[in-house]
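Enquirer: structure, please.
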Amino acid sequence: MSGPTGAQFEITYGHARAVVTEIGGSLRTYTVAGVDYVESYPDDTHPPMGSGAVLVPWPNRVRGGSWPFEGGTEQLELTEPERGNAIHGLVRKLPWQVINHTGSLISLGIDLPAEPGWPVPLRVTISYALDERGLTVTHGVTNVGDRPVPFGVGTHPYPRAGRSATDDCTLHLGASTHLPLSPQTMTPDGPPVPLAGTELDFTKPKSLRGVDLDDAFGGCEPGADGLVRHRLAGPDGSVEVWADPAFKWVQVYTADDFLGRGRAVAIEPMTCPPDALNSGVDLITIAPGEAWSARWGLLPK
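Expert: Below is the predicted model:
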């Protein structure tokens, strides 16, 4: 099959099934026993609202599209012109190449060249694997250039609590802070503030009914098992979004008009906050020849 997202790659394990796209290397569907655990869309449709996107070499936004590097300034294309930002990295609209495809696993890669606004070439990979623990997604980045470069990684799934309506769900985040964002640019407008006791306190399960979010949360600390855990729970199922400690941030976005669904919620693990290429907060610097990897996943409950 092909369409706006290119070829479609299916993996299965028992009653679980996922479909990954060639364009963007993104997650289009994930079902268990026929029940959706991410918001999906038809294979001949452009991904709505960043659904399933891989966000490399930065997640979220770069204010003004400019950022400092080696004493100069790099200027990225303003891919969110209405807010004057570069948004969601450079690879989500490009074709990826299959590295390995078995029954329950697919790995894809893409070479990101040096280009205006991005000075150092990278090799980027992603693997999706199904097993008894659910869906595990592994990101890889290798510096194939000759200079160190900072970067960040994010992803943009819209998890579903099975057949539960979004407004019937509660959200529980493994985060402890909220990052104020400018409503004009959606980039940082002050330091992180503690979540506890605020109207955005998702440190305990909180209903999403009537709640509109496009917010960055930080202080995502792992539990005793070494993983950060966020959970969406409803009357007809729940799903956990877990992540390695490298994913210190999470963006949560509620959409009122997701294709074929209406109200939906994105829970987006990120290694750094919005505009990190300027602030430097939680950026990862990778040396020439160095490789980095980290995982996140979805676990239906």
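Enquirer: please count neighbours and contacts with C-alpha atoms only from this point.
Expert: Noted.
Enquirer: show me where the stretch 201-301 of the chain has helices.
Expert: 276-279 (DSSP state H, counting those that start in this stretch).
Enquirer: what are the ranges of the strands in it?
Expert: Remark: strands assigned in the stretch 201-301 of the chain by DSSP state E, counting those that start in this stretch are 206-207, 214-218, 228-234, 237-243, 249-258, 262-270, 284-286, 291-300.
Enquirer: take these and write them to CSV, including mean neighbour count and distance to Val141.
Expert: Converted to CSV, the strands of the stretch 201-301 of the chain look like this (neighbours: other Cα atoms under 10 Å; distance: least, Cα to Cα, whole Å):
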stretch, mean neighbour count, distance to Val141
strand 206-207, 18, 35
strand 214-218, 22, 23
strand 228-234, 23, 21
strand 237-243, 22, 17
strand 249-258, 20, 18
strand 262-270, 22, 14
strand 284-286, 17, 9
strand 291-300, 18, 5
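Enquirer: for Phe151, find the nearest of those.
Expert: strand 284-286 (5.4 Å; Cα to Cα).
Enquirer: name the nearest residue to Asp173, sequence neighbours excluded.
Expert: Wrong residue type there; residue 173 is Leu, not Asp. His230 (4.4 Å; Cα to Cα, 6 or more residues apart in numbering).
Enquirer: how about the contacts made by the one you found?
Expert: Contacts for His230 (Cα atoms under 8 Å, 6 or more residues apart in numbering) come out as 171-174, 240-242.
Enquirer: apply 10 Å and report the result again.
Expert: 171-175, 202-203, 205, 220, 239-243, 250, 267, 269, 298 (Cα atoms under 10 Å, 6 or more residues apart in numbering).
Enquirer: quick one on the thing from earlier: make a markdown table out of the strands of the stretch 201-301 of the chain and add distance to Val35.
Expert: Shown next, in a markdown table, are those (distance: least, Cα to Cα, whole Å):
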| stretch | distance to Val35 |
| --- | --- |
| strand 206-207 | 22 |
| strand 214-218 | 27 |
| strand 228-234 | 14 |
| strand 237-243 | 10 |
| strand 249-258 | 18 |
| strand 262-270 | 16 |
| strand 284-286 | 37 |
| strand 291-300 | 10 |
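Enquirer: so which of the ones you listed is nearest Ser127?
Expert: strand 291-300 (9.3 Å).
Enquirer: related to what we said a few turns ago, what separation do you get for the residue nearest to Leu173 and Leu112?
Expert: Distance, His230 to Leu112, using Cα to Cα, to the nearest Å: 31 Å.
Enquirer: do the same with Gly237
Expert: 39 Å.
Enquirer: how about this one, so we can line them up?
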Amino acid sequence: MTHSSTPADGVTLRAADAELTVEPGHGCRLASLKVAGTELLRQGDKYGSFVMAPWCGRTDQGRFRSGGDLYQLPVSSGPHAIHGTVRHAAWRTVRADERSAAFTYDLTDPWPWEGRITQVVELAEDGGGVTLTLGVETLQDSFPAQAGWHPWFLRRLSDGGQDVRIDFTAEWQEERGEDHIPTGKRIEPRPGPWDDCFGMPDGVDVTLTWPEELELNVSSRAEWAVVYDEQPEAVCVEPQSGPPNGLNTHPRLVTLIDPLEVSTTWTWRKLA
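Expert: Have a look, this model is predicted:
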């Protein structure tokens, strides 16, 4: 069916033994992802998996340039602006059926330009994965932008279960300054714990394994992922179209004929 929901409505998708709930009224975040009844995402207003747009991670001092103009964003993480403007906004559900749904949000203040963000969520028919797609469009003038996701995967899936293992190969790690802004230097990937951005020019490919329970792979054609595992309750693997502070260091211009589009696919298999 096709419908338009009120912003407060949750949208639940189902396929085989997978169930996913999206909350368009709360940043269009994935509030829950269950496989065979087991929750994979940390619960709570700040968690689940939220959208980062029209920038990802921290923007240094909330300032960036486009052309010859300097723009100031509201600071929200120490001295920096973080994770975009849409993660607490009310989105509109424009289409939903049993396994897929589409949502939109029109950019407004404090973002300096008119634009639209679209998220499409599609569960695989066999219930073995989900594909998330973000689009960033301008309604008039060109602007720089980024887009990505910030999922909070549970560190342990069950009482007595083992901690998740994070496996990936990166070509480089963005050196992080004490202010959490990349210095611009690329270094050899270092062992965790991490709150760091990694470069994967062949595409993001990260595997999470909960021993004897579940394996989940996060993939994307995007070339950057932030990995965060400093919290005892959850870990994050964040595919994104550019690195933190990318509005300044790696801007991607969105034009009327060239929107920004990025996708990620999560696939899983049970190990027991």
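Enquirer: mind listing the strands for the stretch 1-150 of the first structure?
Expert: Using DSSP E, counting those that start in this stretch, strands in the stretch 1-150 of the first structure cover 8-13, 16-21, 27-32, 35-36, 53-55, 61-63, 66-69, 72-75, 85-87, 97-101, 105-112, 122-131, 134-143, 149-151.
Enquirer: format those as a markdown table; extra columns: mean neighbour count.
Expert: Output for the strands of the stretch 1-150 of the first structure, formatted as a markdown table (neighbours: other Cα atoms under 10 Å):
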| stretch | mean neighbour count |
| --- | --- |
| strand 8-13 | 18 |
| strand 16-21 | 23 |
| strand 27-32 | 23 |
| strand 35-36 | 18 |
| strand 53-55 | 26 |
| strand 61-63 | 26 |
| strand 66-69 | 17 |
| strand 72-75 | 12 |
| strand 85-87 | 23 |
| strand 97-101 | 14 |
| strand 105-112 | 20 |
| strand 122-131 | 21 |
| strand 134-143 | 20 |
| strand 149-151 | 20 |
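Enquirer: about what we covered before: what's the closest of the strands of the stretch 201-301 of the first structure to Arg133 of the first structure?
Expert: strand 291-300 (6.5 Å).
Enquirer: what range in the second structure matches the closest one?
Expert: Using TM-score structural alignment, strand 291-300 of the first structure corresponds to residues 259-268 of the second structure.
Enquirer: got the contact list for the aligned residue in the second structure for Pro188 of the first structure?
Expert: Per TM-score structural alignment, the equivalent position to Pro188 of the first structure in the second structure is Pro182. Contacts for Pro182 of the second structure (Cα under 10 Å, 6+ apart) come out as 58, 60, 173-176, 196-197, 243-246, 249.
Enquirer: biggest separation within those, which pair?
Expert: Maximum distance among the contacts of Pro182 of the second structure (Cα to Cα): 18.5 Å, for Asp60 and Gln173.
Enquirer: hang on, Thr138 of the second structure packs against Trp111?
Expert: No: Thr138 of the second structure lies out of contact with Trp111 (Cα atoms under 10 Å); the separation is 11.6 Å.
Enquirer: number of nearby residues for Asp17 of the second structure?
Expert: For Asp17 of the second structure, the count of nearby residues is 13 (other Cα atoms under 10 Å).
Enquirer: just give the nearest non-adjacent residue to the alignment partner in the first structure of it, would you?
Expert: Asp17 of the second structure maps onto His15 in the first structure, with residues paired by TM-score structural alignment. Excluding the flanking residues, the one nearest His15 of the first structure by Cα to Cα, 6+ apart is Ala33, at 4.9 Å.
Enquirer: pull the contacting residues for the one you found.
Expert: 14-17.
Enquirer: pipe the residues you listed into TSV and attach distance to Asn100 of the first structure per row.
Expert: Shown next, in TSV, are the contacts of Ala33 of the first structure (distance: Cα to Cα, whole Å):
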residue	distance to Asn100 of the first structure
Gly14	20
His15	22
Ala16	19
Arg17	17
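Enquirer: need the max-distance pair from the residues you listed.
Expert: Farthest pair in the contacts of Ala33 of the first structure, by Cα to Cα: Gly14 and Arg17, 8.2 Å.
Enquirer: who touches both of these two?
Expert: Joint contacts of Gly14 of the first structure and Arg17 (Cα under 10 Å, 6+ apart) are 32-33, 104, 130.
Enquirer: of the strands of the stretch 201-301 of the first structure, which approaches Asn100 of the first structure most closely?
Expert: strand 291-300 (17.1 Å).
Enquirer: and the closest one, how far out from the chain's middle?
Expert: Taking Cα atoms, centre = their mean, to the nearest Å, one finds the center of strand 291-300 of the first structure at 10 Å from the center of the full chain.
Enquirer: now stretch 219-238 of the second structure
Expert: Worked out by Cα atoms, centre = their mean, stretch 219-238 of the second structure lies 9 Å from the chain centre.
Enquirer: can you give me the end-to-end span of stretch 157-172 of the second structure?
Expert: 30 Å.
Enquirer: list the buried residues for it?
Expert: 157, 163-164, 166, 170, 172 (16 or more other Cα atoms under 10 Å).
Enquirer: Asn100 of the first structure and Ile106 touch, don't they?
Expert: Yes: using Cα under 10 Å, Asn100 of the first structure is in contact with Ile106, at 5.6 Å.
Enquirer: any residues in contact with both of these two?
Expert: In contact with both Asn100 of the first structure and Ile106: Ser127, using Cα under 10 Å, 6+ apart.
Enquirer: list the contacts for the spatially most distant residue from the centre of the first structure?
Expert: Largest separation from the mean C-alpha position in the first structure: Gly71, at 29.9 Å (Cα atoms, centre = their mean). Residues in contact with Gly71 of the first structure (Cα under 10 Å, 6+ apart): none are found.
Enquirer: please apply the same query to Arg14 of the second structure.
Expert: 20-21, 33-34, 97-100, 122-127.
Enquirer: of these, which are reproduced in the first structure?
Expert: Counting by both residues aligned by TM-score structural alignment, their matches' Cα atoms under 10 Å, the first structure reproduces these contacts from those: 20-21, 33-34, 97-100, 122-124.
Enquirer: which two of these have the greatest separation?
Expert: Lys34 and Asp97 (18.0 Å).
Enquirer: go through stretch 72-88 of the second structure and flag the buried ones.
Expert: Buried, per 16+ other Cα under 10 Å, within stretch 72-88 of the second structure: 73, 75, 80-88.
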